[in-house]
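Q: predicted model, plus sequence, below.
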Amino acid sequence: MQMRLTRKLIFAFLIGSGLVPVANVSAEPAAGLSSTEQANYLHELKRLYNTQDERKALLAHVNKLLLTYALRAGYQVGQADRNDLIYSVALGAQGELLLREETRGENSSDIAVRNQRIDVFGVDPFIRYDCPTSGISCSLNNPVTGNKMITIVRDNNGAADLAKAMSYLIRNVQKG
């Protein structure tokens, strides 16, 4: 949102100073994801997961992506403490998502589980992610705090797909 405001202010300044002719300025596209894109995306997910319930399709897709891009010990070559990081998302109370993080030691007998509640009411639904070029993982950020919420294997496209699906899920849960 801050980026859109900055862009609008820059355009206003450029137009006001005469550096950019008004005829060359096109309307800014709708912020985020368009409603037709969302409708097509949800239609395909409902078809893929054979359900008419958008929320069930989104949950199934998010959980499938979380399994597909899980950061496994096998990817962590050269790391001292290699663990599998496996996540899943479920619905909690109204307006709440439950995030489950399971950490498995390399020998698979050590398991630690951490649960996190994410209240989505009043939150920007867009999930931001970061895939540093010098690492083995990508992280998706908590929409409430901005802190790292999920760690997956380093895959830009996978992180983008997961962030998109999570964003749509948050939007859906915000509807009530």
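A: Cool, the structure landed. Numbering: from 1, shown residues only.
Q: from now on I want contacts and neighbour counts done on CA atoms only, so please keep to that.
A: OK.
Q: which other helices and strands does the longest helix seen in the chain contact?
A: For the chain, the longest helix by residue count, based on DSSP state H, is helix 156-174. Under the contact criterion of 3 or more Cα pairs under 8 Å, 6 or more residues apart in numbering; DSSP states H and E, helix 156-174 touches helix 54-68, strand 129-130, strand 137-141.
Q: mind checking which of the ones you listed is nearest residue 74?
A: Smallest distance to residue 74 across the helices and strands packed on helix 156-174 (Cα to Cα): 12.7 Å, for strand 137-141.
Q: ok, then the element right after the closest one?
A: strand 148-153 (DSSP states H and E).
Q: which positions in that next one come out as buried?
A: 149-153 (16 or more other Cα atoms under 10 Å).
Q: please apply the same query to stretch 66-78.
A: 66-67, 69-73, 75-76.
Q: would you mind giving those as CSV with distance to residue 9 added?
A: Below are the buried residues of stretch 66-78 laid out as CSV (distance: Cα to Cα, whole Å):
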residue, distance to residue 9
66, 38
67, 42
69, 39
70, 41
71, 41
72, 45
73, 47
75, 44
76, 45
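Q: so residue 141 sits against residue 151, correct?
A: No: judged on Cα atoms under 8 Å, residue 141 makes no contact with residue 151 at a distance of 9.1 Å.
Q: please, which helix or strand holds the residue nearest to residue 67 when sequence neighbours are not counted?
A: Setting aside the residues directly before and after it, residue 67 is nearest to residue 86 in space (Cα to Cα, 6 or more residues apart in numbering), at 6.7 Å. If you go by DSSP H and E, residue 86 is part of strand 83-91.
Q: which neighbouring elements make contact with that strand?
A: helix 54-68, strand 96-105, strand 148-153.
Q: same thing but at 10 Å, please
A: helix 54-68, strand 96-105, strand 111-119, strand 148-153 (3 or more Cα pairs under 10 Å, 6 or more residues apart in numbering; DSSP states H and E).
Q: what angle do that strand and strand 148-153 make?
A: On the basis of axes from the mean of the first three to the mean of the last three Cα atoms, to 10 degrees, strand 83-91 is oriented at 130 degrees to strand 148-153.
Q: now do the buried residues in strand 83-91.
A: 83-89, 91.
Q: likewise for stretch 123-133?
A: Buried residues in stretch 123-133 (16+ other Cα under 10 Å): 125-131.
Q: next one for the comparison:
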Amino acid sequence: MLLTRKRRMPAPLSWLAGLVLSCSLVGVGHAQSLEPEHEIRRLMLATEEAVSAERWSEAGEYLNRLQVMKGEKPAEYLYYRGRAMLQAKHFNEARSALEGYVSRVGADGKHYQQSLKLITDIEKQSKANARALVEGNVVVKEPVAVIEPAGEEGLASLRKLYLAKTDREALTIHLNALLDANGWRKDKTVVRLDRPADIQYRVTINDSELTVQQVRREIDGTLVRKTSPLPVYGVNPQPRWDCEAVVGACWIYDPRDGSRLFQLAHNPAKVSEIARTLGRLIRNLQQGSAGN
């Protein structure tokens, strides 16, 4: 009977196979550990390709990875983020990103003209959504911050805190204090208490409507003041708001048409309180003299 012996791989060949496997694993490791500047560039190229092919889910994945990476990202990151957010119908975030792109590149930017057109389209759509929401014709699916009704205990505390005679007076003082502390600044690295914010607001009551004054500090230090009325009757006393970390700002939206009413520092907790206080004041004015 002929016996067949099982051949074994010679030791040198086994060692060589292990070396090839080790080298393959090392190669994979190097592919996943590019320096940040090269990884950002790689993901930007992948994002550009995905957006051009309208593969929005894929583009969103790359953009999310870029968002958490340290290191400076090219201005085109904001453009592609705006495109992806617009496709997802997150109009506020899309507008913020596109405006950030325009601010960084100016008129010489590759996507400057297209960004301006998209911003205009977003503005039209936002106003249409706001009108439809007021008329009750449609449910807007964009995330909306819900403002809870004010309780009597909270109003009593505010009157006591500010030594105010009425709820209306207390709410107005509190709103202006919050606005003063959360103005928007171009330089977000250092906040100096002795230097006012670049954009500030003050709200006053004129008869039965609010008056909003915006004070904008220009580069040369001059102040530009703009005052506009805000009638309260027939408007939703639950102002919408949102924040965008990419551009370092939060916004509270005009309850009449969905346009931007306040541009504030990126502090969601404080902006939520500002929106809630504004809503309480609007509701108070809607109640007429009984709200005093």
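A: Done, it's in. Bear in mind the structure is a predicted one, so any value in this text is a computation, not a measurement.
Q: can you pull the TM-score for these?
A: Scored by TM-score structural alignment, normalised by the length of the first structure, the superposition of the two chains gives a TM-score of 0.73; 142 aligned residues with a Cα RMSD of 2.5 Å.
Q: superposed on the second structure, what's the mean shift for the longest helix of the first structure?
A: Here the mean offset of helix 156-174 of the first structure against the second structure after fitting is 0.5 Å, by mean Cα distance after the TM-score superposition for the first structure.
Q: roughly how far apart are the spatially most central residue of the second structure and residue 105 of the second structure?
A: In the second structure, the residue lying closest to the centroid (Cα atoms, centre = their mean) is residue 244, at 1.6 Å. Residue 244 of the second structure sits 19 Å away from residue 105 of the second structure, going by Cα to Cα, to the nearest Å.
Q: what about residue 164 of the second structure, is that helix, strand or coil?
A: coil (DSSP: H, G, I helix; E, B strand; the rest coil).
Q: what about it, how many residues nearby?
A: Close neighbours of residue 164 of the second structure, defined as other Cα atoms under 10 Å, add up to 16.
Q: how about the contacts made by the aligned partner of it in the first structure?
A: Aligned by TM-score structural alignment, residue 164 of the second structure pairs with residue 51 of the first structure. Shown in contact with residue 51 of the first structure (Cα atoms under 10 Å, 6 or more residues apart in numbering): 43, 45, 57.
Q: for these, give me TSV that also has neighbour count and distance to residue 166 of the first structure.
A: As requested, those are exported to TSV (neighbours: other Cα atoms under 10 Å; distance: Cα to Cα, whole Å):
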residue	neighbour count	distance to residue 166 of the first structure
43	15	16
45	22	13
57	22	12
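Q: could you find the closest non-adjacent residue to whatever residue of the second structure lines up with residue 144 of the first structure?
A: In the second structure, residue 144 of the first structure lines up with residue 256, judged by TM-score structural alignment. Spatial nearest neighbour of residue 256 of the second structure, chain neighbours left out: residue 235 (5.9 Å); criterion: Cα to Cα, 6+ apart.
Q: now the aligned residue in the first structure for the one you found: how far from residue 171 of the first structure?
A: In the first structure, the residue paired with residue 235 of the second structure is residue 123, using TM-score structural alignment. To residue 171 of the first structure, residue 123 of the first structure is 9 Å away according to Cα to Cα.
Q: for residue 153 of the first structure, same thing?
A: Relative to residue 171 of the first structure, and taking Cα to Cα, residue 153 of the first structure is found at 25 Å.
Q: also residue 114 of the first structure?
A: Distance of residue 114 of the first structure to residue 171 of the first structure, computed by Cα to Cα: 24 Å.
Q: between the two, which one's more packed in?
A: residue 171 (19 against 10).
Q: under the alignment, what does the more buried one map to in the second structure?
A: Residue 171 of the first structure maps onto residue 283 of the second structure when the alignment is built from TM-score structural alignment.
Q: cool, residue 133 of the first structure as well?
A: Aligned partner of residue 133 of the first structure by TM-score structural alignment: residue 245.
Q: and its match, what does it touch?
A: 67, 93, 96-97, 266-268.
Q: filter the residues you listed down to the buried ones.
A: The buried subset of the contacts of residue 245 of the second structure - by 16+ other Cα under 10 Å - is 93, 96-97, 266-268.
Q: what is the nearest of the residues you listed to residue 26 of the second structure?
A: residue 97 (38.3 Å).
Q: give me the secondary structure label for that closest one.
A: Residue 97 of the second structure - assigned by three-state DSSP - is helix.
Q: I'd say it and residue 116 touch.
A: No: look at residue 97 of the second structure against residue 116 with Cα atoms under 10 Å: they stay out of range, at 11.7 Å.
Q: near residue 144 of the first structure, how many other residues are there?
A: There are 15 residues near residue 144 of the first structure, going by other Cα under 10 Å.
Q: tell me the spacing between it and residue 106 of the first structure.
A: 32 Å.
Q: contacting residues around the alignment partner in the first structure of residue 200 of the second structure?
A: Matched by TM-score structural alignment, residue 200 of the second structure corresponds to residue 86 in the first structure. Listed by Cα under 10 Å, 6+ apart, the contact partners of residue 86 of the first structure are 63, 66-72, 100-104, 113, 150-152.
Q: cutoff 6 Å now
A: Contacts here follow Cα atoms under 6 Å, 6 or more residues apart in numbering; on that basis residue 86 of the first structure touches 70, 101-102.
Q: contacts for the helix ranked longest in the second structure next, please.
A: Secondary structure of the second structure per DSSP H: the longest helix is helix 112-135. When contacts are defined by Cα under 6 Å, 6+ apart, helix 112-135 of the second structure is touched by residues 95, 98, 138, 257-258.
Q: out of those residues, flag the one nearest to residue 58 of the second structure.
A: Scanning the contacts of helix 112-135 of the second structure for proximity to residue 58 of the second structure, where the rule is Cα to Cα, the winner is residue 98, at 19.7 Å.
Q: wait, that closest one sits on residue 81?
A: No: if you go by Cα atoms under 6 Å, residue 98 of the second structure and residue 81 don't touch, sitting 7.9 Å apart.
Q: and residue 9 of the first structure, that's in a helix?
A: Yes: assignment of residue 9 of the first structure by three-state DSSP places it within a helix.
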